[in-house]
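Q: Provide a 3D model corresponding to the input given below.
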Amino acid sequence: MSSPGRQPRRPRRSPSPEQRQRDPERTRARILTAATEELSEKGIAGLRVSAIAARAGVNKQLISYYFDGKDGLLRALGTRWRERKRDYDRAEWSFPEVVAAYTHAANSDPVGTRLLGWAGLTYPTGKEHPDLPASAEQWRRDLDDLRRRQRDGELADDLDPACVLLAVVAATAAPTLLPHIAYGITGAEPNSPEFVRHYTEQMTRMIDRLSARRRPPERRE
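A: Purely as a prediction, here's the structure:
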């Protein structure tokens, strides 16, 4: 019997199969989001599983259960980035349109871009990065796509697609990774919506100048 004045307890309802399936997905997503934010702020060397767990509101044991530690988290974050990257890798888009999409994304939501910067500082050659095999394969696919675009006339024949790809990746991320230089050169807040729009538009123009279809400048004697 229940105590006087106290409502009888309702029987605990077991979660449905769908709920049991979704909960791990939500938990994994919360952990990955918290890890992204922690990494963006503190870098890979400063990453602490306990801090990620506290930010995600989960027991830190779940991080080991779902990701098998720090290296597994980094691999999962790489996978998440590549999944989002599909939104910008559209064959029907021109090269300037693809770069514009990357530029806007890299600077309007800069957390993921900072992760690339931290990875470079922590693993200068990339050889020790836990996500190296998958990320290297992604860069190879990006380079193959740029070579295809060069054959189609979107990139001048005298340009090395590998060097162009490296330069474009650096340029799209520059306002986020080098905000002090961006501010010193332009006098604008590099994270402001106005600057991001302007920089994206200028990147589109610059990339368009690399096209083989444009008439090369006349040489002066």
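
Q: CA atoms for contacts and neighbours, from now on please.
A: Fine.

Q: Same question for the helix or strand hosting I63: list its buried residues.
A: According to DSSP states H and E, I63 maps onto helix 60-67. For helix 60-67, burial by neighbour count (16 or more other C-alpha atoms under 10 Å) applies to 60, 62-63, 67.

Q: Repeat that for stretch 131-142.
A: 131, 135, 142.

Q: could you point out which element follows the helix holding I63?
A: helix 70-85.

Q: quick revisit: okay if I get the buried residues of stretch 131-142 as TSV plus secondary structure?
A: Converted to TSV, the buried residues of stretch 131-142 look like this (DSSP: H, G, I helix; E, B strand; the rest coil):
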residue	secondary structure
D131	coil
S135	helix
D142	helix
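
Q: Following up with a second sequence; could you model it the same way so I can compare the two?
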Amino acid sequence: MASSRKPSPDGRARTAEETRERLLAAAVAEFGAKGYAGARTACIAARAGVNQQLISYHFGGKQGLLDELRRRREKIQATIVPPGASFAGRIRAYLDATFDRPDWARFVAWQALGDCPFADAEEERLRAEQQREKTVAAVAEARRRQENGEVRAGTDPAFALLAAYAITLAPVTMPQLVEDVLGGDPLSPETRRILRTQLVRLLTDEQTEEDE
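A: Predicted coordinates:
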């Protein structure tokens, strides 16, 4: 005879947390594949293997999922680059993040296209202003690193930063082009190796793995 015992409070909490995590993983995959506008909660629930109503229960709807993913992304961003990394080290770290978490990279690309709306217009304005400030600071940091010899002399540091961003995201934003140009799976280990090596050679004077 099957046990009729109810789950303990701890068991229910674990189940709820597991459901939330499955929904978030499904949401980042769905948003990454279709963007926020194209994503459907029914498809997110199907990916997660749960009832669609649980999205409203745990997050209040699709916007709530998006807001939580934004918070998660900020935490992830803070851990991508190792402390004290050189400009070349930062390139490798961000490139590895794209290959290790392609769904998140696609999600970032959709955000850059303005597809992920904020529920509050004032919050959206403040976030956009913060992002501009971060970008200006990143360009200033690239200039400082060039003065320290980390960015190839004669290369505009702002261009170096833009090229690093663009090529780092290329395997998820332009997968067919990457495959045609390099002749292989855009997210394969070989493509990762090529991009890691060539980006560092292009933008810095640091010795690459193949040069050693």
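
Q: List the TM-score for the superposed pair.
A: The TM-score (TM-score structural alignment, normalised by the length of the second structure) is 0.76; 198 aligned residues with a C-alpha RMSD of 3.0 Å.

Q: Out of the buried residues of helix 60-67 of the first structure, flag the one nearest to R13 of the first structure.
A: L62 (23.5 Å; C-alpha to C-alpha).

Q: Which other helices and strands does the helix of greatest length in the second structure contact?
A: Identified as the longest helix of the second structure according to DSSP state H is helix 9-38. If you count contacts as 3 or more C-alpha pairs under 8 Å, 6 or more residues apart in numbering; DSSP states H and E, helix 9-38 of the second structure packs onto helix 41-48, helix 62-80, helix 102-112.

Q: Tell me how many other residues crowd P7 of the second structure.
A: Neighbourhood size, P7 of the second structure [other C-alpha atoms under 10 Å]: 10.

Q: same thing with A56 of the first structure?
A: 19.

Q: Aligned to it, what sits in the second structure?
A: By TM-score structural alignment, A56 of the first structure lines up with A48 in the second structure.

Q: okay but that match is in contact with V28, surely?
A: No - the pair A48 of the second structure / V28 is not scored as a contact, 11.0 Å apart, by C-alpha atoms under 8 Å.

Q: A100 of the first structure versus M206 of the first structure, what's the distance?
A: 10 Å (C-alpha to C-alpha, to the nearest Å).

Q: closest one to A88 of the second structure among the helices and strands packed on helix 9-38 of the second structure?
A: Using C-alpha to C-alpha, these put helix 62-80 closest to A88 of the second structure, at 13.6 Å.

Q: what sits up against the closest one?
A: Contacting residues not belonging to helix 62-80 of the second structure are listed as 24, 27-28, 36, 41, 55-56, 59, 93-94, 97, 104, 116, 118-119 [C-alpha atoms under 8 Å, 6 or more residues apart in numbering].

Q: one more time with 10 Å, if that's ok
A: Applying C-alpha atoms under 10 Å, 6 or more residues apart in numbering, the contact partners of helix 62-80 of the second structure are 20, 23-25, 27-28, 31, 36, 39-41, 44, 55-56, 58-59, 90, 92-97, 104-105, 107-108, 111, 116-119.

Q: ok, now stretch 186-197 of the first structure?
A: 100, 103-110, 174-176, 178-183, 199, 201-203.

Q: Recalculate using a threshold of 8 Å.
A: 104, 107-108, 175-176, 179, 182-183.

Q: Pull up the aligned stretch in the second structure for it.
A: Taking TM-score structural alignment, stretch 186-197 of the first structure hits residues 182-193 over in the second structure.

Q: Please spell out which residues along that stretch are buried.
A: Residues of stretch 182-193 of the second structure classed as buried under the neighbour-count rule (16+ other C-alpha under 10 Å) are 185-187, 191-192.

Q: Of those residues, which is the nearest to A158 of the second structure?
A: R192 (23.4 Å).

Q: ok, the closest one to A160 of the second structure distance?
A: For R192 of the second structure, the distance to A160 of the second structure - C-alpha to C-alpha - is 19 Å.
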